[in-house]
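Chemist: For reference, the sequence and a predicted model appear below.
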Amino acid sequence: MQTLKRSMAAMVALLALSLTAVARAELPDFTQLVEKASPAVVNISTTQKVPDQVASGQMPDLEGLPPMFRDFIERSMPRGQGGQRPPRGAQREAQSLGSGFIISDDGYVLTNNHVVADADEIVVRLSDRSEHKAKLIGADARSDVALLKIDAKGLPTLKFGDSDKLKVGEWVLAIGSPFGFDHSVTAGIVSAKGRSLPNENYVPFIQTDVAINPGNSGGPLLNLQGEVVGINSQIFTRSGGFMGLSFAIPIDVAMNVADQLKKGGKVSRGWLGVVIQEVSKDLAESLGLDKPAGALVAQLVQDGPAAKGGLQVGDVILSLNGQAINESADLPHLVGGMKPGDKASLDVFRDGSRKTLNMSIGSLPDEEDEVAAMEGQGAERSSNSLGLTVSDLSADQRKTLDIKGGVVIKDVQDGPAAMIGLRPGDVITHLNNRQVDSAKAFSDIAKALPKGKSVSMRVLRQGRASFITFKLGD
């Protein structure tokens, strides 16, 4: 009997060891990956001349701001050096830190645009601690990608993966310099793909739960084969630190931008010339669609590619060149990845039936030119201080609401407007005690709003009017 008990105990112990071994075997071992990849990951420091009140460490009042997507390197709040504050009007040097990685053995380095934006000097520190002054070859704010060049040869590089082949749930790893701690390694999984972020219309971000903090910006996101699949770029946070939501630029997008920057110093993207919005359940029902899908055309740029190609306001774009548009955010990703002059075949839902439209893709204008293209057509993009896109009311809307003027909200981005709960479809009739007669008038009033003082706004929602107040930060 005693022998049987010993045998049973031994079997249980053996089974426990086997289960432990199996569990360990299922977890990835990152050690070799890190050893191979780390030498190609670099630390990037920048120096910028800033006014003394910024360099001395004065911080803007952030209290009351809503949760939002923030750059890792707080470009508007660089850290100052030295102890005493210089005389008023003087300038001081401020520094910021970020990460990057070498993409060619002759010294080309990829990082984020916001890491090096407005820098007077850029220094790249390699894994062997050697430092090199870097030249900015080009930068693209829309994708947040920058290409640097250092004078060095025979450098270690990273292999490129295929970000399109990434699967949700797949293990990924980040290497960077969070808070200046060089070559820190964190790991996690892909949480989602094709994410659209506020003010980032042309990048289908990879969402992960990899721990990312200030200083990781510009560093590589790697798969288990040690291939770069993305550039760590942004986080969602309430505290300023990591909260489990990290976002990376797909390497396919980043390398397309880098190649264009290397060849010509700028990036060209496809453009249709439309303002679109999401198709809600109620909109789908009212339009006769089986389910909420596609991108609803809310406005067309006069003489733009879409207008010339026969697209109309009220059309729902369901696919582009055979690729389904499940959410409205899918359309800018696809169009932006095309080249000016490319042919586009759009599957459109109009007046209860589907039809196909063929057109040529245009070239995306600069942001200022894009806004100017909308002016005079009843659309305005407001200043960043409010984060609103509005358009004039139609004659029918004015008649239905029994008002003479006002503007309707088309899009709400991060900012005061989102904080006070404004939504697309709301109608604004007064701003800062002034009547709003048009989108142009709204934009003019918004640009002149006082900071740090209460501002009133009269809003109509579903026929009911109310005044709300808010403050713009100093």
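Modeler: Received, thanks.

Chemist: alpha carbons only for contacts and neighbour counts from here, please
Modeler: Fine.

Chemist: so which helix or strand takes in Ile317?
Modeler: Under the criterion of DSSP states H and E, Ile317 resides in strand 316-320.

Chemist: and that strand, what does it pack onto?
Modeler: Strand 316-320 sits against strand 295-300, strand 343-350, with contacts defined as 3 or more Cα pairs under 8 Å, 6 or more residues apart in numbering; DSSP states H and E.

Chemist: now do 10 Å
Modeler: Secondary-structure packing of strand 316-320 (3 or more Cα pairs under 10 Å, 6 or more residues apart in numbering; DSSP states H and E): strand 274-278, strand 295-300, helix 330-336, strand 343-350, strand 353-360.

Chemist: and the shortest one with strand 316-320, angle?
Modeler: Here strand 274-278 runs at 100 degrees with respect to strand 316-320, directions being taken by axes from the mean of the first three to the mean of the last three Cα atoms, to 10 degrees.

Chemist: Below is an additional structure, to be compared with the one above:
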Amino acid sequence: MNRWLKQVSIVAISTFMMASMLSHATSLPDFTELVDEASPAVVNISTEQTVTTRTSSQSGQQLGPNSEELNEFFKHFFGQQPFGRNAPEQGEQQRSSLGSGFIISHDGYILTNNHVIDGADIIHVRLSDRREYVATLVGTDPRTDLALLKIDADELPIVKMGDSDKLKPGQWVLAIGSPFGFDYTVTAGIVSATGRNLPSDSYVPFIQTDVAINPGNSGGPLFNLDGEVVGINSQIYTRSGGFMGVSFAIPSKVAMSVVDQLKTDGKVSRAWLGVLIQDVSNDLAESFGLDRSSGALISRVLPDSPAEKSGLKSGDIIMTFNGESIEHSGELPYVVGQMKAGDEIDAKVYRDGKEQTITVTLEAIPNDPKVLAESKQDQNRLGMIVGDIPEEMAKEFDIDNGVVIEQVIGGTAARNGLQQGDVITMLNGKHIKSVSDFTEIAKDIPNGRSVPMRVIRQGYPMFIPFKIME
């Protein structure tokens, strides 16, 4: 009797587990219908570019990025070696790239990434039915890494555009593209986060996903479960060169605002405020008398900028801008970037313990690269924001050149032990006299090798080995 009961119990448990597994399986999304409907509007993009090459006169090996490792990479994935080992000492070679895109209008407008077609002489577009076209470049926007193409065709299938603002972490998303040249590869995952600000892109609040994205997926669409494009796959975070579970897509809202300007003008114009900003930590919020940590704290107002002309000051905390709440500092560059030169907006700021409204007339982003370099908030790969040395500090510590660290963002600067208030007077053997000097010298710092940095901390000079990790 006991044996019979034990067998019945085992069967019952097994039946329950099978039912539970079947129930769980049926709750997972089925993407087949979505893929059938959306795939015809996804395209493969390949480019041709003629480049001038030169080789070492002694070894015959090419100089620059055309390395043996890159040759092996292409040979492994594409069965070809675009940069031949026996290249002539001087001449022209054809370089190609692969990517994805998608059709947004029946008359042939196609959206992709700027880096997919950057520098191309010829852009080829292949549809799902194997028709091929040579595309015309309508316009590009490197700041958001978007490009708009046009092919001479009619009655083309198109994607449905969705509202990226409605995305929430945990929602299912799906990508279609051509990773490593494998056309119409489908990968799926979930939204990991929204509104991500990357060090190299302050104008895009990226969608972070765990969808498998690899070389060739760039420019392809990211769909929600309704079959709507909510993003354009653009970047991955990797230490190996391949997918590691963290990928980023440009929100559809950002993309379509860029498309409208590219169609009309062939370029995108943005407004400029001219401030350096940082997040408001809990400690800073308490020190300023705020109830909670929110807003964008102005650490520096650039000379002759719209911010300076409007009366904004260092120490102001921008709470809302043009009616949009600013919870984190990274949200401000995107909001400003959506405006146009000449727009007059109201900024609500927290100053001296109370809120006040300041009217700002925005201007076009300046063409002067030095001004642009100084206006980048957190794009310095050294992990810090630097500024001119205040006159009081220069007198107190008898300093006549260098830059002061206004903020340690993290990463490299933090790992090397740098602190806010440190004065950097020399980097990699070169004296620093201004912020522009520092910016130019920093560009040439190699990865993975220590260089000398002279720092003055509270009046005491010292050298430290400064190293940017690969």
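Modeler: On my side now, so go ahead. Keep in mind the model is a prediction, meaning the values are calculated, not measured.

Chemist: that older thread, of all the helices and strands packed on strand 316-320 of the first structure, which one is nearest Leu422 of the first structure?
Modeler: Of all these, it is strand 274-278 that lies closest to Leu422 of the first structure, at 15.6 Å by Cα to Cα.

Chemist: got a list of contacts for that closest one?
Modeler: For strand 274-278 of the first structure, contacts defined as Cα atoms under 10 Å, 6 or more residues apart in numbering pick out 284, 292-302, 304-307, 311-317, 326-329, 331-332, 374, 379, 389, 410-411, 424.

Chemist: sorry, back to before: how far does the strand holding Ile317 of the first structure sit from the chain's center?
Modeler: The chain centroid and the centroid of strand 316-320 of the first structure are separated by 23 Å under Cα atoms, centre = their mean, to the nearest Å.

Chemist: what residues are up against Leu111 of the second structure?
Modeler: By Cα under 10 Å, 6+ apart, the contact set of Leu111 of the second structure is 42-43, 100-105, 140, 146-150, 219-221, 232, 255-256, 259.

Chemist: Assumed it was part of a strand.
Modeler: Yes - Leu111 of the second structure: assigned to a strand according to DSSP: H, G, I helix; E, B strand; the rest coil.

Chemist: how far away is it from Ser9 of the second structure?
Modeler: From Leu111 of the second structure over to Ser9 of the second structure the distance is 59 Å, taken as Cα to Cα, to the nearest Å.

Chemist: Go through the first structure and flag its longest strand.
Modeler: When the first structure is parsed with DSSP state E, its longest strand is strand 184-197.

Chemist: Just want the angle from the helix or strand following that strand to strand 184-197.
Modeler: The first helix or strand that comes after strand 184-197 of the first structure along the chain, using DSSP H and E, is strand 200-208. Here the directions of strand 200-208 of the first structure and strand 184-197 differ by 140 degrees (the same axes, to 10 degrees).

Chemist: average offset between strand 200-208 of the first structure and the second structure?
Modeler: For strand 200-208 of the first structure, the mean deviation from the second structure after alignment is 0.5 Å (mean Cα distance after the TM-score superposition for the first structure).

Chemist: Point out the other elements, helices or strands, that that strand touches.
Modeler: Counting contacts by 3+ Cα pairs under 10 Å, 6+ apart, strand 200-208 of the first structure is packed against strand 171-176, strand 184-197, strand 227-237, strand 246-250, helix 251-264, helix 330-336.

Chemist: any chance of those in JSON lines, plus distance to Val116 of the first structure?
Modeler: Shown next, in JSON lines, are those (distance: least, Cα to Cα, whole Å):
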{"stretch": "strand 171-176", "distance to Val116 of the first structure": "16"}
{"stretch": "strand 184-197", "distance to Val116 of the first structure": "21"}
{"stretch": "strand 227-237", "distance to Val116 of the first structure": "13"}
{"stretch": "strand 246-250", "distance to Val116 of the first structure": "16"}
{"stretch": "helix 251-264", "distance to Val116 of the first structure": "15"}
{"stretch": "helix 330-336", "distance to Val116 of the first structure": "24"}
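
Chemist: Among those, which comes closest to Pro60 of the first structure?
Modeler: When these are compared by Cα to Cα, strand 227-237 sits nearest Pro60 of the first structure, at 17.6 Å.

Chemist: if we can go back for a sec, just put the helices and strands packed on strand 316-320 of the first structure in JSON lines and tack on distance to Gln84 of the first structure and mean neighbour count.
Modeler: Shown next, in JSON lines, are these (distance: least, Cα to Cα, whole Å; neighbours: other Cα atoms under 10 Å):
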{"stretch": "strand 274-278", "distance to Gln84 of the first structure": "50", "mean neighbour count": "20"}
{"stretch": "strand 295-300", "distance to Gln84 of the first structure": "54", "mean neighbour count": "22"}
{"stretch": "helix 330-336", "distance to Gln84 of the first structure": "48", "mean neighbour count": "22"}
{"stretch": "strand 343-350", "distance to Gln84 of the first structure": "60", "mean neighbour count": "19"}
{"stretch": "strand 353-360", "distance to Gln84 of the first structure": "59", "mean neighbour count": "14"}
